[in-house]
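>>> need a structure here:
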Amino acid sequence: MNRMQRGTAPVVLGVLMTGGLLAAPLSAQEPAVGEPPPPLPPEGTPLVFVNTQVILPIAPGADSAQAAFQLVLNEFDLELQDRAAEIDSLLAAYRQQESLLDPAGREQKQQEILLKQQEAQARQQELNLESDRRRTELLAPILERVTAVIDEIRAERSYSIVLDLTESGVVAADAALDITPAVLERLGIAPDPSASTSGR
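Just a heads-up that it's a prediction; the model follows:
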């Protein structure tokens, strides 16, 4: 049997990362009154691209989705912290009583603590999966709206293919083929002119 030696540190329970639902938003600004929409590639262009990494963090609904997701993470973090505190308390009590316990008593206490550690680790894995599910759930309506706008532009301009730079692995592309500004404009967001979306 594994023995807990005096001074052995408890299993460290890593709390869920408090990372964002989306990538950190690039700066954006309210659309300027009378400002012309950004130019689009010519109609019928076979291949154009969009950068959803720029769009999603500032898309309509992103702020509320991020706030809701942070509440979920906070709730999960608190649960894991409570479990870690319980294990710390059990370890502290065991170390105080260890010299008074017979071998069978020590073995029993050790097994109780190990069981709590295993339960906490299993629960952490469950919460990681649940956080992924909740992230997908919160992102779904935002992605649906952005995808619809991209497809509207594609159909209106008779583009054959729209690549997403975020997922395509493209290292660099001609900015003249970028429809990201047009997607942002149609969503009611004016992009920061100093922010590059083409990877160049």
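>>> for the rest of this, base every contact and every neighbour count on C-alpha atoms.
Will do.
>>> what are the buried residues along the helix or strand harbouring Val183?
According to DSSP states H and E, Val183 maps onto helix 180-186. By neighbour count with 16 or more other CA atoms under 10 Å, helix 180-186 contains the buried residues Thr180, Pro181, Ala182, Val183, Leu184, Glu185, Arg186.
>>> which helix or strand contains the nearest residue to the last one once chain neighbours are set aside?
Excluding the flanking residues, the one nearest Arg186 by CA to CA, 6 or more residues apart in numbering is Val149, at 7.3 Å. Assigned by DSSP H and E, Val149 belongs to helix 103-157.
>>> check which helices and strands that helix sits against.
Helix 103-157 sits against helix 62-97, helix 180-186, with contacts defined as 3 or more CA pairs under 8 Å, 6 or more residues apart in numbering; DSSP states H and E.
>>> one more, so I can put them side by side:
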Amino acid sequence: MRRSLAPSQLAKRKPEGRSCDDEDWQPGLVTPRKRKSSSETQIQECFLSPFRKPLSQLTNQPPCLDSSQHEAFIRSILSKPFKVPIPNYQGPLGSRALGLKRAGVRRALHDPLEKDALVLYEPPPLSAHDQLKLDKEKLPVHVVVDPILSKVLRPHQREGVKFLWECVTSRRIPGSHGCIMADEMGLGKTLQCITLMWTLLR
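All right, here's what the predicted structure looks like:
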């Protein structure tokens, strides 16, 4: 069918006076389209649904336009040392049972001499005379990652956990307790963070 013979095209030409064989067609019922006024279009453009809020800046951090102010803001966050976010929390030292205090001399949670052990901190060597002077409850010990976690860590993830530990404990940058992980997807940032948090909480 030609487009000029389509019913939609014929209806446009009927008001011009051409005859049509359609008996049901009434010229008075065909009304031309009205153009919308500029005021109506402005109202429609300005209308916003109550369920759709306009985009706004988050107010959870102060807007720092100057780089020095931004660095000071980040430095104030990193200057706070890590602590367990539970008031009056006293976690177990080595056992998996909660609420049980280990008796005896303070020692590492896991064996640092075990094969493939991930040691995050090695205390300075002390002589037997120095060990007698120090308090047994404050004696520095090895910090070893749980072997269940260290066995599944890949080599670059083990290095990442060591790096995170040094940053959080202010050993890499004095006065800063934290870091930002910005690796690509799929390198195991989540597993590294979980390993670090589990070790710190233990």
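>>> please state their TM-score.
The TM-score (TM-score structural alignment, normalised by the length of structure 1) is 0.20; 60 aligned residues with a CA RMSD of 4.6 Å.
>>> ok, back up a step: helices and strands around the next helix or strand after the helix holding Val183 of structure 1, which ones?
Downstream of helix 180-186 of structure 1, the first helix or strand assigned by DSSP H and E is strand 190-191. Other helices and strands packing on strand 190-191 of structure 1, by 3+ CA pairs under 8 Å, 6+ apart, are strand 28-29, helix 180-186.
>>> neighbours of Gln9 of structure 2, just the number please.
If you count neighbours by other CA atoms under 10 Å, Gln9 of structure 2 ends up with 11.
>>> what do you get for the one 3 residues further on?
Close neighbours of Lys12 of structure 2, defined as other CA under 10 Å, add up to 11.
>>> host element of it?
Using DSSP H and E, Lys12 of structure 2 maps to helix 7-13.
>>> which one is Leu196 of structure 2 nearest to, not counting chain neighbours?
Leu196 of structure 2's closest residue in space is Val161 (CA to CA, 6+ apart), at 6.3 Å.
>>> now that neighbour: how far from Ser150 of structure 2?
10 Å (CA to CA, to the nearest Å).
>>> with Ala72 of structure 2 instead?
Ala72 of structure 2 is 36 Å from Ser150 of structure 2, by CA to CA.
>>> looking at these two, which is more packed in?
Neighbours around Ala72 of structure 2 and Ser150, counted as other CA under 10 Å, are more numerous at Ser150. The numbers are 19 against 13.
>>> surely that one meets Gln157?
No. Between Ser150 of structure 2 and Gln157 there is no contact under CA atoms under 8 Å: 9.3 Å.
>>> Leu164 of structure 2 versus Leu78 of structure 2, what's the distance?
Here the criterion is CA to CA. By it, Leu78 of structure 2 lies 13 Å from Leu164 of structure 2.
>>> just Trp198 of structure 2 next, same as before
Counting by CA to CA, the gap from Trp198 of structure 2 to Leu164 of structure 2 is 13 Å.
>>> His129 of structure 2 too?
His129 of structure 2 sits 34 Å away from Leu164 of structure 2, going by CA to CA.
>>> repeat for Lys12 of structure 2
Lys12 of structure 2 sits at a distance of 75 Å from Leu164 of structure 2 (criterion: CA to CA).
>>> over to Ile43 of structure 2?
Taken as CA to CA, the span from Ile43 of structure 2 to Leu164 of structure 2 is 55 Å.
>>> higher neighbour count, these two?
The residue with more neighbours, out of Ile43 of structure 2 and Leu164, is Leu164; 24 against 10, by other CA under 10 Å.
>>> the more buried one: which element?
Short version, using DSSP H and E: Leu164 of structure 2 is in helix 155-168.
>>> ok so, going back, and of the helices and strands packed on helix 103-157 of structure 1, who's closest to Leu115 of structure 1?
Among these, helix 62-97 comes nearest to Leu115 of structure 1, with 9.9 Å by CA to CA.
>>> what's the closest one packed up against?
helix 103-157.
>>> try it again at 6 Å.
Using 3 or more CA pairs under 6 Å, 6 or more residues apart in numbering; DSSP states H and E, no helix or strand is in contact with helix 62-97 of structure 1.
>>> returning to that earlier point: show me what secondary structure element comes after the helix holding Val149 of structure 1.
Downstream of helix 103-157 of structure 1, the first helix or strand assigned by DSSP H and E is strand 161-164.
>>> buried ones in that following strand?
Val162, Leu163, Asp164.
>>> ok, so of those, who is nearest Ile55 of structure 1?
Comparing those against Ile55 of structure 1 with CA to CA places Asp164 closest, at 11.0 Å.
>>> what's the closest non-adjacent residue to the closest one?
In space, and not counting its chain neighbours, Asp164 of structure 1 is closest to Val50: 5.0 Å by CA to CA, 6+ apart.
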